[in-house]
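> below is the sequence, then the predicted model.
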Amino acid sequence: MPLTTLTMRTGRDAASKKELLDGVHDALVRAFGIPKNDRYQYINEVGPENWDESRRDGEILVEIKAFAGRSVDAKRALYAHIVDNLSACGVPPEDVFIVVHDLPMENWGIRGGKAACDVDFSFRIDV
């Protein structure tokens, strides 16, 4: 149940944004083994007045909040898949920044206020 946020400059059309979200989600499915329908994604668009002028306009920050437990190899695979998928969308690899926040399952309140550590999931976390 990763929560994904893409932060980018304003200016991309709806189809481009959907393609970026699809690319990140595909990478999560492939690298972390999450279900295809487990999708919590958001886009933050930053106007030019709030964009650091030293940054390129096409840069994208991908932040993923996920249950703790994924291996370093799974994270490496995730990073590679995200960069490959976003490259296919026209984003140069050097313009992709990825941060994974591993959060203990007891820090997640889900499914009507249950601690995630008390929920039986249909997928593995320890990949």
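Looks like it came in fine.
> CA only for contacts and neighbour counts going forward, please
Will do.
> nearest residue to Gly23 other than its sequence neighbours?
Nearest residue to Gly23, sequence neighbours excluded (C-alpha to C-alpha, 6 or more residues apart in numbering): Asn85, at 5.0 Å.
> that neighbour against His25, yeah?
No: between Asn85 and His25 there is no contact under C-alpha atoms under 8 Å: 9.6 Å.
> dump the residue contacts of the residue nearest to Gly23.
Shown in contact with Asn85 (C-alpha atoms under 8 Å, 6 or more residues apart in numbering): 20, 23-24, 27.
> and the longest helix for this structure?
In the chain, assigned by DSSP state H, the helix with the most residues is helix 14-32.
> now do the next helix or strand after that helix: everything it contacts.
Downstream of helix 14-32, the next assigned helix or strand under DSSP states H and E is strand 40-46. With contacts defined as C-alpha under 8 Å, 6+ apart, strand 40-46 is touched by 1-10, 21.
> put this next to the previous one:
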Amino acid sequence: MPAAVIEVRRQYTVDEEIAIIDAVHRALVDAFRIPPEDRNIRLIVHEPHRFGCSPELAHPEYRTIVTIDCFVGRSLDAKRRLYADIVERLAVFGIPGDHVSTILHEIDRDNWGLGGGRAASDVELGFTVEV
């Protein structure tokens, strides 16, 4: 049930944008063992002047931030797998690993509303959060 936002500061082709979204989704499926059909990912392309970054970056046009909201319960090992897998999968697009930041926001299930106006804690998710 994670919700992810990928923010970039350069244009990609439509096919590349779809592939970047797919790459982050596959990393979530592999690391957090969410169902493959559980997909909630957005890609935001910023104009470079609206997305400041360190002048120390070798290729600032490739600066990428992935922010993921998810339920509390994943192990540190699962989080490490996620971080490494995202970097590895984004490298295919020429994005240097040191240009990627992944920010994980863990949210208690009581604080996440699902379709139908129910708290996630009141819903059988269909997968285990504790991985």
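Done, it's in. Just so you know, these numbers come straight off a predicted model, no measurement behind them.
> rewinding a little: map the residue nearest to Gly23 of the first structure onto the second structure.
Alignment note (TM-score structural alignment): Asn85 of the first structure maps to Arg89 of the second structure.
> distance of that match from Leu28 of the second structure?
Distance, Arg89 of the second structure to Leu28 of the second structure, using C-alpha to C-alpha, to the nearest Å: 11 Å.
> check Pro55 of the second structure too.
According to C-alpha to C-alpha, Pro55 of the second structure stands 30 Å off from Leu28 of the second structure.
> compare those two (neighbour count), which wins?
Applying other C-alpha atoms under 10 Å to Pro55 of the second structure and Leu28 shows that Leu28 carries more neighbours, namely 27 against 8.
> next, count neighbours for whatever residue of the first structure lines up with Ala78 of the second structure.
Mapped onto the first structure by TM-score structural alignment, Ala78 of the second structure lines up with Ala74. When neighbours are counted by other C-alpha under 10 Å, Ala74 of the first structure registers 18.
> give the contact list for Ala74 of the first structure.
31-32, 127.
> which strand or helix spans it?
Assigned by DSSP H and E, Ala74 of the first structure belongs to helix 72-87.
> mean shift between that helix and the second structure?
With mean C-alpha distance after the TM-score superposition for the first structure, helix 72-87 of the first structure departs from the second structure by a mean of 0.6 Å once superposed.
> tilt between that helix and helix 14-32?
Counting by axes from the mean of the first three to the mean of the last three C-alpha atoms, to 10 degrees, helix 72-87 of the first structure lies at 160 degrees to helix 14-32.
> ok, back up a step: and the contacts of Ala74 of the first structure, which is closest to Pro93 of the first structure?
Ala31 (18.0 Å; C-alpha to C-alpha).
> count of neighbours near whichever residue in the second structure pairs up with Asp95 of the first structure?
Correspondence of Asp95 of the first structure to the second structure, assessed by TM-score structural alignment: His99. His99 of the second structure has 18 neighbours, counted by other C-alpha under 10 Å.
> check Arg56 of the first structure too.
When neighbours are defined as other C-alpha under 10 Å, Arg56 of the first structure has 11 of them.
> that one in helix, strand or coil?
In three-state terms, and counting by DSSP: H, G, I helix; E, B strand; the rest coil, Arg56 of the first structure is coil.
> any idea how far Val96 of the first structure is from it?
From Arg56 of the first structure to Val96 of the first structure the distance is 11 Å (C-alpha to C-alpha).
> do the same with Met1 of the first structure
For Met1 of the first structure, the distance to Val96 of the first structure (C-alpha to C-alpha) stands at 22 Å.
> Val119 of the first structure now?
Taking C-alpha to C-alpha as the measure, Val119 of the first structure falls 33 Å from Val96 of the first structure.
> much appreciated, bye for now.
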